[in-house]
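Asks: predicted model follows, preceded by the sequence.
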Amino acid sequence: MHTDFTGTGAVGAVDAGRRPVPVAFSLLGPFRCWAGGQEVDLGAPQQRALLATLLLHDGVVTTVESLIDALWGTTPPRSGVTVIRTYISRLRQVIGDASPSGQIRIDSMAGGYAVRVPPQSVDVVCFRRLTLEAGAAMRRDDAAGAARSLREALALRHGLPLTGLPGPYVQGQRARLQQLISDAEVSLVEAEFRLGRYQEVLPDLRALLVEHPLRERLHELFMAALYRLGRQADALTHYQVMRQRFVEELGIEPGARLRDLHRQILLGGPNQGSAEPARMPGRRSVARRRSVSAPYGGRTRQRR
């Protein structure tokens, strides 16, 4: 499946059967909607945030009270219920114009609302599907297939998720989406590593380590890639610098896997970059990463 959620390429999106998707929603960047290759005006920021909230619940009914909390948190206006109903009415008009066939609609039920939308029309849903496909490929030892799915997933991002939307709910989901993107980036590096593309993954690993300097898995992959390229001394130097940072900033030694890898590299000899150590960084299935509930959760700064 090829999907264009930016509106800059083919019309909207195309599903697996190569049929045009009438409406496409983009959340992995500024929140935007496309219909027939044209951007749809979704209204004021809070109205847009309401629609994004419903989309992130993936068809699950969201009560009016939950929507008020999502938009205003602990300081809702007295007219919150009326405002929500006004936003829903306006969004129904906009969506009805964009999807006259009724394929996309907002339903009222059980004291709340739910958006009915084809899964291929929402970039977050497509992203999640592709990462699950990558996890299945890794379990089949198909690193090339996993890499293809992950590259397609990461091509859907186009900035900070949910840019321009207000509200505490969106703020939390922005962090979740950033984490999903970050996990996919690491998974892609792991797939490329398993394909033996050690030189190619080094720049990506350096960039990821700048953002996540305390993420041990990245240090494992970086040291292992250096070692496989015959750069034993560089791998050992990186370990010493990393260990010093862990001790100074966290007050702890690196984990057992890193210490074990360090010992293997020490014993490997200066010219054994192509050798297979007893336990180089092992595979880690994409599907075993942290799952995210109905609101899908990219790249976020690693906190101490």
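Replies: Structure received. Residues are numbered from 1 along each chain as shown.

Asks: okay, CA-based contacts and neighbour counts for the rest of this
Replies: Will do.

Asks: other SSEs contacting the top helix by length along the chain?
Replies: Ranked by number of residues, the top helix in the chain under DSSP state H is helix 168-194. Applying 3 or more Cα pairs under 8 Å, 6 or more residues apart in numbering; DSSP states H and E, one finds that helix 168-194 contacts helix 45-56, helix 64-72, helix 143-154, helix 198-211, helix 216-228.

Asks: using CSV, lay out those together with distance to Arg299 and mean neighbour count.
Replies: Output for the helices and strands packed on helix 168-194, formatted as CSV (distance: least, Cα to Cα, whole Å; neighbours: other Cα atoms under 10 Å):
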stretch, distance to Arg299, mean neighbour count
helix 45-56, 18, 21
helix 64-72, 22, 18
helix 143-154, 11, 21
helix 198-211, 8, 16
helix 216-228, 14, 22
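
Asks: presented hereafter is structure B, for comparison with structure A:
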Amino acid sequence: MGLDVARFGALGPLEVSAADGTPVFIGQRKRRRLLSLLLLHAGSWVGTEQIGVALWEDDPPRSALGNIKTYVSELRHALPSPPPTASTSAGHDPPTAAHRPGRIASRDGEYAIRLAPGELDVDLFDAGARAGDDALAEGDPARAVRLLEQALKLWRGRPYDDLPADLAVAETARLEELRWNAWENLADARLRLGQHGLVLPALRALTIEHPTRERLWGQLLVALDQDGRRAEALRAYQAVYRTLTERLGIEPGEDLRALHQRILRGTGGPAATELSGPRPAHADARPAHAGPPPARRHRRGSPR
């Protein structure tokens, strides 16, 4: 991200900083919720009825509309001014009188936030994950590692943590799956570089916590095989075979079975990293560490 734009952090508790990196304090829970809601729907107008549900759930006060206007006014004063490149991207960017438009645009009964490219960490994560995916597909695992680690470091906790969970459930699920894909791509990239020791401990833990994700099991088999632990790799395959057949009534997929056969024949080697299956496509939408996705998410703090 360039130095001429602010930063809005939604991959965890809400964070805002000015272009020079100075933190911008957004106090009071309802102001934080309102800003988080506008960020969740960046690129769209958000109606006052939807805002009321986010702020008061099923019990808005009679003064709800006036309160919303007050919160918007307070946010406009607190937030960094938008750069000239900022836009609502919501079909209409109403001007204000005689000066640069404020950070939050408004029209009859609706509000939208103006963002410039690179200001929202969700967009930065999505772009970084896509670039890392492309680098891996182009046969440049070292570049993929750099890009994917940078993208994964943007995560600080549950996305849109200041909102009630049910309001962001679809976007949170989408981002969590993209994060899984990014971490699994990172593991693939490290395996292609022969860095099995860096991913093996995490893969062991994750296959226990998420025993039906076949791609993780394939990566574990490759890591063990690269480390010269062929017998352990074969035992790991038997473990996933039992898990899938007993829990789901299915056998491992074609890629995992083919990898098992290669290891049985002693021909796993570096080429086995290609057998972790096709990388899932990125969703056609916007999507503090580079470690694996956790088994459980806490409301606050680090994803670990």
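Replies: Structure's in. What do you need? Just so we're clear, the structure is a prediction, and the values are computed from it rather than from any experiment.

Asks: returning to that earlier point: of the helices and strands packed on helix 168-194 of structure 1, which is nearest Gly172 of structure 1?
Replies: Proximity to Gly172 of structure 1 (Cα to Cα) singles out helix 64-72 among these, at 9.8 Å.

Asks: mind putting the helices and strands packed on helix 168-194 of structure 1 in a markdown table, distance to Met109 of structure 1 included?
Replies: What follows is those, written out as a markdown table (distance: least, Cα to Cα, whole Å):
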| stretch | distance to Met109 of structure 1 |
| --- | --- |
| helix 45-56 | 13 |
| helix 64-72 | 11 |
| helix 143-154 | 33 |
| helix 198-211 | 43 |
| helix 216-228 | 45 |
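
Asks: to Ser291 of structure 1, which of the ones you listed lies closest?
Replies: Among these, the nearest to Ser291 of structure 1 by Cα to Cα is helix 45-56 (14.4 Å).

Asks: that closest one vs structure 2 - mean distance after superposition?
Replies: Mean deviation of helix 45-56 of structure 1 relative to structure 2 after superposition (mean Cα distance after the TM-score superposition for structure 1): 1.7 Å.

Asks: in structure 2, which residues correspond to that helix?
Replies: Aligned by TM-score structural alignment, helix 45-56 of structure 1 corresponds to residues 29-40 of structure 2.

Asks: by how much does the longest helix of structure 1 deviate from structure 2 on average?
Replies: Mean for helix 168-194 of structure 1 is 2.4 Å (mean Cα distance after the TM-score superposition for structure 1).

Asks: quick check: angle from that helix to helix 45-56?
Replies: If you take axes from the mean of the first three to the mean of the last three Cα atoms, to 10 degrees, helix 168-194 of structure 1 sits at 50 degrees to helix 45-56.

Asks: report the buried residues of helix 168-194 of structure 1.
Replies: Buried residues in helix 168-194 of structure 1, defined by neighbour count with 16 or more other Cα atoms under 10 Å: 169-170, 173-194.

Asks: do you know which of the helices and strands packed on helix 168-194 of structure 1 lies nearest Val14 of structure 1?
Replies: Of those, nearest to Val14 of structure 1 by Cα to Cα is helix 143-154, at 13.7 Å.

Asks: where does the closest one end up in structure 2?
Replies: The alignment places helix 143-154 of structure 1 over residues 141-152 of structure 2 (TM-score structural alignment).

Asks: check contacts around Leu79 of structure 2.
Replies: 16, 24, 103 (Cα atoms under 8 Å, 6 or more residues apart in numbering).

Asks: and the first one, what's its match in structure 1?
Replies: Pointing back at Val16 of structure 2 there. In structure 1, Val16 of structure 2 lands on Cys33 (TM-score structural alignment).
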